[in-house]
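only geometry, no sequence info:
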């Protein structure tokens, strides 16, 4: 792990820092008692954190969208860092992050660090002048561990603000292998085969799809993932890029075609919403709960990203494997073996340049943190220093390899790249209206008219 500079230990606590670091190195005689809460493994690992410095009771606040079990794993991922540096990393997760981060910034009460789930929202906040350019150490890690495309997602008007954190490959279709084997259903290799399989499953008496757009104030984003997948697969990366950059209008016929193809699946009352209700329930069903009927055979398929592996159970009791309780395939393209995927990720921006804040921000941009978090399960990262073997299932290992494969056509989640007013606003709400009965042309026209001039 490289750092552009060593993070200095504040002079006022140098003695305490030295004692703390000595305690972490693990020089105690065998059988000697350890400090309360410490572990031998953590003690031996503290040499890896020496460059970050040590701090006596410093606290760094982190604000993001990560909740529940994923938040627990996030806290666990930096526990050793906290013990070795003396920094208390206080994480606050919120389902209303997209709205509340603006409120907190405007109110002069931003967190030390924010985990942005959308580059478009990051750019909006950077435009207020409140977000700080990334420190040298963070920029150095980003240069070493991420591709230029990923670095660009954290760059606004030529200034690098935020290194990537976690990542996801979107467009997975989750299913129950035993149910499929029992019925003789085979994984489709083209989008046309997806349509054919959907009809076949419906004829068998099983509901093909279970879908949920609910996500608190962010309700609607799961629908945008569907549309983005179909735009990329039907019309290719050039059209996708033009759409995201507003070089073609939001209501372009190619975009309308993608929306209607999705609608053929999830607005058909014969095809949804297995184990939940009718089409109208899509708008209100929480995305985290929406796929669970797959486990009971109440629906056959659920469209959601690689990170959904962490939602199947709180205790890892659900086996994710080809012959396990649940498995997934990547939504195919118009032709077999098409290698185009969408994906997402988070970016860590800072509102403070205090030394302890820089230390945490730098750690989160490192390969050490990426391997720590991924090894805890449920997520992946596009960090090139990540060992795919640390991913918690064969599916996530495959997702890491997909991100690291130069032959993959990868495009970041389109709504996350659009201006926040659209990507985290009218696109979300428009799809809620659409799945609730509004027609495609009306919804796309309204989103087009909302695009900032």
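All right, it came through fine. None of the values given here were measured: they were computed from a predicted structure. Numbering: from 1, shown residues only.

For the rest of this, base every contact and every neighbour count on C-alpha atoms.
Noted.

where along the protein do the strands fall?
59-64, 88-93, 113-116, 155-156, 159-160, 163-169, 172-175, 207-209, 299-304, 327-330, 340-350, 409-412 (DSSP state E).

what residues does the second one touch?
I take that to be strand 88-93. 57-67, 71, 75, 78, 82, 360 (C-alpha atoms under 8 Å, 6 or more residues apart in numbering).

ok, now the fifth one?
By C-alpha under 8 Å, 6+ apart, the surrounding residues in contact with strand 159-160 are 133-134, 139, 151-152, 154.

now do 6 Å
Contact partners of strand 159-160, identified using C-alpha atoms under 6 Å, 6 or more residues apart in numbering, comprise 133-134, 154.

and here's the other structure:
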């Protein structure tokens, strides 16, 4: 039930987000296949996704564009952070939403294995083939059938920072982990808390991203793949090394706004606005999508808020990617037309213009993006080549990699509270993984 090919080749990596990296002369292709002229007037489509705040607001604009194009009426339902906990009971009751946005391909594989997803219609698959690289299509497929459309990509190997604070402290964006620890100390000495850490129970996915970046950099791509498939146990020395490295920051309460106790209550949205709105710290972890949160503050992305690559903790410069996959849970013209629209350049263009978004759709022109950080992220991705990897926790079974209060999320949250307990954390991670991978 796992995605079999996890390695992004250099060629694939170059094409993953070619929507931003493509030559500026490429024109966005016109989508002429979706239902138009009010063809879906009177049809209601329910869409469920975990997004709240700015991400939900922006997605609703995409849904409005679909309504305007087709005449359909779309109802949005929030799943909360635990998508499976919301969808599972509805699937069992035979009353699922028409379309759901899943945060993990592993969850898509799980539902496909149970026969709970509807294969994409031929015209939708054609739209996917036209607009996406084979790797992204594969992530949305299971057992030879295409079920999903990867509608939103995330570049997860960056840290956001306040450049003026760095300049005032005489700090340059660090390239290595030791440099990051040193910069944090300098910022602390200058009177600025280095980090806000989002380790709240519902948002401790950020902790898995910290771990995965460090692990990929130290242990290398091959060991990363093995750990993702549970071919390496979480009690392995490579895991211990990554946790020990993280403790160099997580184990210093003065480095974290409010200390460790406050970190375990901090949500992701709040972590970003604490840095760029309330200016409580110098930097925060978050993928490119954090730009949408920054947009709610007075800080401006590209000037008041910038990014630097996640520092190397080993020989490999980490380049980690995530993505959200749309799937159809009901048959009918409404769900399939929405899936087709989400696979089109038209939908990607609307979303890209709102910021905080990267599209896997190769036919969304670079000119569509309002986010000035996008070109930086593409450069980092290309530099990573075939060392780039998909988010490990998102490839794992949802019970281990994508559930608040369980698996990686809660084990790493416990580690934040007791960063000296490397062996205990490893044992907990392995026990949880052993159950989930059965």
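Arrived safely, thanks for sending. Quick caveat, the model's predicted, so the values are computed rather than measured.

Quick TM-score on the pair, please.
The TM-score (TM-score structural alignment, normalised by the length of structure 2) is 0.85; 398 aligned residues with a C-alpha RMSD of 2.2 Å.

what about the helices in the stretch 101-250 of structure 2?
105-113, 122-131, 134-139, 163-169, 177-189, 205-228, 237-250 (DSSP state H, counting those that start in this stretch).

who wins for proximity to residue 198 of structure 2 among those?
Closest approach to residue 198 of structure 2 among those is made by helix 205-228 (6.6 Å; C-alpha to C-alpha).

Need the residues that contact the closest one.
232, 242, 312-314, 316-318, 387, 392, 409.

Leaving out sequence neighbours, find the closest residue to whichever residue in structure 1 pairs up with residue 45 of structure 2.
Aligning on TM-score structural alignment places residue 45 of structure 2 opposite residue 60 in structure 1. Excluding its sequence neighbours, the residue lying closest to residue 60 of structure 1 (C-alpha to C-alpha, 6 or more residues apart in numbering) is residue 89, at 5.0 Å.

Alignment lookup: the one you found to structure 2.
Residue 89 of structure 1 maps onto residue 74 in structure 2, by TM-score structural alignment.

Same question for residue 177 of structure 1.
Using TM-score structural alignment, residue 177 of structure 1 sits opposite residue 163 in structure 2.

What lines up with residue 206 of structure 1 in structure 2?
For residue 206 of structure 1, the residue aligned by TM-score structural alignment is residue 192.

What's the local residue count around that match?
20 (other C-alpha atoms under 10 Å).

ok, now residue 427 of structure 2?
Residues contacting residue 427 of structure 2 under the criterion other C-alpha under 10 Å number 16.

Show me what it aligns to in structure 1.
Under TM-score structural alignment, residue 427 of structure 2 pairs with residue 445 in structure 1.

Could you find the closest non-adjacent residue to that match?
Here the residue nearest residue 445 of structure 1, using C-alpha to C-alpha, 6+ apart, is residue 251, at 5.6 Å.

Ok, residue 59 of structure 2 next?
Nearest to residue 59 of structure 2 is residue 351, by C-alpha to C-alpha, 6+ apart, at 7.1 Å.

Would you check how far apart the one you found and residue 375 of structure 2 are?
To residue 375 of structure 2, residue 351 of structure 2 is 17 Å away according to C-alpha to C-alpha, to the nearest Å.

of those two, who's got more company?
When neighbours are counted by other C-alpha under 10 Å, residue 351 of structure 2 and residue 375 differ, and residue 351 comes out ahead with 27 against 14.

can you tell me which residues contact the equivalent of residue 306 of structure 2 over in structure 1?
In structure 1, the residue paired with residue 306 of structure 2 according to TM-score structural alignment is residue 327. Residue 327 of structure 1 makes contact with 174-175, 320-321, according to C-alpha under 6 Å, 6+ apart.

now do the same end-to-end measure for stretch 75-88 of structure 2.
19 Å.
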